[in-house]
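Visitor: sequence and computational prediction follow.
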Amino acid sequence: MKKFLLLFFSLPLIFSCSKESNEPQKQIDENPIKINAIAPLQANKDRLIFAAEVLYLNDEKIESYGFVFLDEYGSFPEKEYVMSKALGPGKISFELPDFPSFDFNTVFGYYFFIKTDKQHYKSNIQKFQFSEITVNAQYSLQAKAGEEIVIKGDFEKLDNTYVLYDSYNMINEVAFTLKDKYTMSFIMPENYKHGETLNFILQRKQQTDLKSIGIASVKVLGEIFPPANYNMIVSDRLTLTGRSLSSGVQIIIGNRSVAYYNNLALQDLIFDQSGDSFQIGYFNGRDRVIFPEKIKLMRPLSTNFRLAESYAHPNTRAIVEGLTFDNYLFGYKASIGIQGTHILTTWDGIKSINIGNIKEGSYPIVIKSPFFDLVTESKVEVQNLKVTSINKDIGYRGDKFILKGNFLPSQSYFAFVGDAYSFVTVNKLGEATLINDNMIPGKLPVRVGYHKNGFPDYETQATDFFIETKKGEILDFYPKQAKIGDIIKVKGRGLYISSLLLGSTYIYNVLNVDDGFEFTIPYLMPKGKFYINIISGPTTDKVTSKQFIEII
């Protein structure tokens, strides 16, 4: 029994040990290592510097690497030079601490190798001959296109059988000058991008000759030319040209540096800076160049600004013309009087300015921005809404009344006759039409108003005028005799139908027309003579026809 229990409790432990890991396995890079031996950087009586390129490394563990020096004719055994620095992709060089005696006609060679835990990689064999020319080579120079590069050495054997190239592929020739037997010079070529490295090599014109001589490695530096125009507005784009340019060159404007691009929005470069002038230049890693002139922001003429209309009401929005603020300013604050304001642009390009709750008067618009301040010469005239006359003071509901005053065509207005909201349309500057919508007979005061900027809030002004609304009346109707289903046409004035009755029978099928209304004799209407009764308005006033209609 005890053995059975021991086996039973051991089983979970055995199975728990077989749990698999869910961690993702690292993919093994099976691509081979790629290496290439290139022409020696130096091969003369004083120095021998081998060179190679590591084009690709995989995940294999590197155990050793270096160069092997050999003689094409086997006059001395191969010699291996192991290097100790960490290896990475790119160009690599090694200066031999010693090398055997030689003559200038012997052909030598070397190759680059990498030994890993899996393979032994060998490059191509690079053949070379020692040169009679000794060069104090420069391998960390920087230069702009057009700059002169001077190299020292022993150039007594350098003649017109040699060509200077700007790369190991020996395609592009570069003119050079021998100043004396110890000094040569050449001009840094164009048509290369900032950050590229050019390797300058002397080689005989017959490229089968193995006496290539490295004289310099030069990093290309970009150069930006001064702007063609220093006077700009905020909405302009900054276009800069130069030589050997790439994003590695930094544009300096004001206190900001940004990567070079040939077309930049000026606004993006100065949005958080202040002042109306900004230094401009560039930095290419060696030179910090500031041009003698500064970018100067042009100011708009203060006379350019004007309202589209000659005045505006408080708490409205007025259309502006002339000055396009967005071209000259951004991040600005505007004010009229002591009230802050905003200049807005709608989808169709119309610009308007908010007029605050300010007293009547003439005010300039004051603009304050991080770049400059501006006070407009043209002033905003603020006028309260006024009605100076009305063409009549008695009429029916629905009648039109002509109001004179300081009405603006761009503004929407309304009126109250008593407490009845009435529509107002502007005919022209200073004139508007009120359509009386009052249903209560009697003489009531007129107020006019407009919606504020914060619609639906509104502003109203009392007037000195009253409108007397006469009770509606039925003038006529026809036909005077009708059958069930016939249409009756009614003419009248000031009518508003809450309920329509023929005698005491309610009529529901009613159509309003310009000078009255129409209705249909209902199916259940009894025969007889009946008056037309209209109940309208909150007072349930009744309007009754003077004649009756006979249902036959």
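Guide: It's in. Residues are numbered from 1 along each chain as shown.

Visitor: C-alpha from now on. contacts and neighbour counts both.
Guide: Will do.

Visitor: could you give the number of residues near residue 454?
Guide: 9 (other Cα atoms under 10 Å).

Visitor: in which helix or strand would I find it?
Guide: Residue 454 is part of no helix or strand when elements are defined by DSSP states H and E.

Visitor: repeat that for residue 13.
Guide: helix 2-16.

Visitor: and stretch 429-445, which residues are buried?
Guide: 430-441, 444 (16 or more other Cα atoms under 10 Å).

Visitor: any chance of these in CSV with distance to residue 400 and secondary structure as columns?
Guide: Output for these, formatted as CSV (distance: Cα to Cα, whole Å; DSSP: H, G, I helix; E, B strand; the rest coil):
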residue, distance to residue 400, secondary structure
430, 16, coil
431, 13, strand
432, 10, strand
433, 6, strand
434, 6, strand
435, 5, strand
436, 6, coil
437, 10, coil
438, 12, coil
439, 14, coil
440, 16, coil
441, 16, coil
444, 16, strand
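
Visitor: A further structure is provided below for comparison with the first:
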Amino acid sequence: MNMTQKDLRTFLYLSLISMGLSFCAGCSKSSGNPEVEKGNKEYIIYTTGFSNLSLNEVKLTGKIETPSDEPILDHGFIVQFSNQDGEKMPEETISLGKTTKTGEITALFKPKKIFEQGVSYSYLFFVRTEKNFYKSDAYEFMLGNLNAVAEEKYSYGSDTIKINGNFEGLADHYRLAVRGAMEIFSLPFTVSPDKKSISFILRASSDVYNSDQVQVSLVRKNENPRRFELNLAKISYLSRLKFTKKDYDYSDFLDFSVANLADSYYTIPNLYILINGKKFPYQKGLRFHDLPDFPEGTFKIGYMNGKDSVYFPEPFSLVQPAKDLVLKSNFPRVHPFSYIQYDAIELSRFFWSEVSGTVGGQEANVGYDYRTGLLTVSPGDLADGDYELKVFNRFHSYLSPKKVKVEKLKISSRTSVTGYAGDTLTLKGNFIDGMQYFMVDKNDFQVGMANAQEGVLNFVLNLYFKPEDTFQIGYYTPTAVFYKTEQVINYKSLGYTFDRFYPSKGTTGDILTVEGKGIGLVGTVFLGDQMINAIKINNNKVSFSIPRLPGKGKMKVGFSIGTDLYQSTDYFEYY
């Protein structure tokens, strides 16, 4: 068919009008009738069972499994009743109101009348939204002739548990189920002749600890327990402890063990050890050393298990040092702030890491070295006298049968001494045999030291003594603090002398001896211009082997102290 140009224009015009009308019609449908968003889901709900059924109440449980986008205006349970003939009775609704939660929902239902024996009841879970009303399948329950006084019980692992209630009609198609710390499918039980109680023995398995719990319930045999479950008792297990009595000191681990249930080296929930009324978490590594101070020397030992507090019948005492133990000391007496040491290996088990002490009732500085067994005692500023020595810690005590003799240091001899360098001077006083004393000048600079003999202190005028000065005598405390007497001793050092040498001539390898006051304190001598390390014979004599010298000839022998030079008047001939 041939179209004219006019016909073609008309066709195009009509086509454009048709397309415009179609577009407008689409706009009108979208704005006036919005579609429901794709992806909206319905609520999926169901009942999950009931529990705690008694004459007066029951706990109902439902679940919102899959949520929807619709807000929940109300949710809850509908309880349906029927009489013993099965006829439906008016139902009751438990309204729980709005919610946004999902998951398990519970409610406690108390009927207007008590639940009747042998009557069938059912309930369902519902969710109501603006547009929908969702209901789960019904779940049945029935209160027969069975009810129990559910209560918390305790067991030491082999006790007979008795539950009161009404157990008439309890036939063979019921069993006791146990769940919790251990699982038992069917536990044997007995019913009392009057049907008012049920009894059973629930022994603990090997992995049950103190405070572990189990739930014992009556369920029907060959039936899902959710259809019927009568909770009889929640049972908590209790430990019984055993304590082994023996000779303990404060550093020993106390020997506790669980006698009836599972034991552990570490703590067990709600299990405590009692010591004089104080409680400490049960553990194998418990020692008196780690516990707070106890003023008593005797201890009442027991335990708590979450219900009972039990004390062992006999009090317990720690072993103590022997009362007649006499310790051997290194010194016969001691100066204030000085120290005396005792060979006390017998006390090592009592005071190896914790020790205090008193001398004459006054606190003393006391230490014990478990490696050597030495007990060190340093008294304070006590007057001369004999004093009791007591050594103790929180749990042990030792009172020495032998008293400690304390004397202040006193110098009884002259207070002025004179001598040449190297001379041994003597002071008399109540010096303690074997004790070390020190000499300090007026600036507290140490100039000498010596070990005393009983009542006598011999010391050497060494090179640290000035030509003329004063000094005081003292000693160190165990804490390295220097304690000195008030007495001041004047001294005069006459210095050094060069007395002689022999032989008068010699060659390489020969021995040359030199004598002079204090020369033994110097250590080096001169042979001509050659400095030689000499061997000390005593404070006033040295000797040395003549080294190889350049050339031959005569030379002087000498030594120097500071800027002072001491030389022989004669010459030594080297050949």
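Guide: Looks like it came in fine. Given the structure is predicted, the values throughout are model-derived calculations rather than measurements.

Visitor: what's the TM-score for these two chains?
Guide: Once the chains are laid over each other, their TM-score by TM-score structural alignment, normalised by the length of the first structure reads 0.63; 489 aligned residues with a Cα RMSD of 6.2 Å.

Visitor: which residue ranges of the stretch 301-450 of the second structure form helices?
Guide: 348-351 (DSSP state H, counting those that start in this stretch).

Visitor: actually the stretch 1-150 of the second structure, not the one I wrote
Guide: Using DSSP H, counting those that start in this stretch, helices in the stretch 1-150 of the second structure cover 5-32.

Visitor: starting at the chain centroid, how far to the helix holding residue 13 of the first structure?
Guide: 71 Å (Cα atoms, centre = their mean, to the nearest Å).

Visitor: could you do stretch 563-575 of the second structure as well?
Guide: Using Cα atoms, centre = their mean, the offset of stretch 563-575 of the second structure from its chain centre is 74 Å.

Visitor: show residues contacting that stretch.
Guide: 497-501, 504-507, 552-560 (Cα atoms under 8 Å, 6 or more residues apart in numbering).

Visitor: out of the residues you listed, which sit inside strands?
Guide: 500-501, 505-506, 553-555, 557-560 (DSSP state E).

Visitor: before we move on, the earlier item: adding distance to residue 179 of the first structure, write the buried residues of stretch 429-445 of the first structure out as JSON lines.
Guide: JSON lines is the format used below for these (distance: Cα to Cα, whole Å):
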{"residue": "430", "distance to residue 179 of the first structure": "90"}
{"residue": "431", "distance to residue 179 of the first structure": "92"}
{"residue": "432", "distance to residue 179 of the first structure": "93"}
{"residue": "433", "distance to residue 179 of the first structure": "96"}
{"residue": "434", "distance to residue 179 of the first structure": "98"}
{"residue": "435", "distance to residue 179 of the first structure": "100"}
{"residue": "436", "distance to residue 179 of the first structure": "103"}
{"residue": "437", "distance to residue 179 of the first structure": "103"}
{"residue": "438", "distance to residue 179 of the first structure": "106"}
{"residue": "439", "distance to residue 179 of the first structure": "109"}
{"residue": "440", "distance to residue 179 of the first structure": "112"}
{"residue": "441", "distance to residue 179 of the first structure": "114"}
{"residue": "444", "distance to residue 179 of the first structure": "108"}
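
Visitor: and of the ones in strands among the contacts of stretch 563-575 of the second structure, the nearest to residue 215 of the second structure?
Guide: Nearest to residue 215 of the second structure among these: residue 560, at 100.7 Å, using Cα to Cα.

Visitor: could you pull up the residues touching the closest one?
Guide: 525, 566.

Visitor: 6 Å - rerun?
Guide: residue 566 (Cα atoms under 6 Å, 6 or more residues apart in numbering).

Visitor: with residue 404 of the first structure instead?
Guide: 387-389, 430-431.

Visitor: tell me which of these is nearest to residue 220 of the first structure?
Guide: Distances from residue 220 of the first structure to the contacts of residue 404 of the first structure, taken by Cα to Cα, are shortest for residue 430, at 72.3 Å.

Visitor: looks like that closest one contacts residue 407 (just checking).
Guide: Yes: contact criterion Cα atoms under 6 Å: residue 430 of the first structure and residue 407 qualify, at 4.5 Å.

Visitor: buried set for stretch 226-239 of the second structure?
Guide: 227-239.

Visitor: what about stretch 365-376 of the second structure, start to end distance?
Guide: Taking Cα to Cα, to the nearest Å, the first and last residues of stretch 365-376 of the second structure lie 8 Å apart.

Visitor: just stretch 346-355 of the second structure next, same as before
Guide: Termini of stretch 346-355 of the second structure sit 14 Å apart (Cα to Cα).

Visitor: contact partners for the nearest residue to residue 362 of the first structure once chain neighbours are set aside?
Guide: Nearest residue to residue 362 of the first structure in three dimensions, chain neighbours excluded: residue 381, at 4.3 Å (Cα to Cα, 6 or more residues apart in numbering). Applying Cα under 6 Å, 6+ apart to residue 381 of the first structure gives the contacts 311, 361-362.

Visitor: can you do 10 Å?
Guide: Contact partners of residue 381 of the first structure, counting by Cα atoms under 10 Å, 6 or more residues apart in numbering, are 307, 309-314, 360-364.

Visitor: which of those are buried?
Guide: Buried members of those, counted by 16+ other Cα under 10 Å: 307, 309, 311-314, 363-364.

Visitor: mind putting these into TSV with distance to residue 326 of the first structure?
Guide: Conversion of those to TSV gives the following (distance: Cα to Cα, whole Å):
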residue	distance to residue 326 of the first structure
307	17
309	21
311	23
312	22
313	25
314	25
363	21
364	19
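
Visitor: with that, I have no additional questions.
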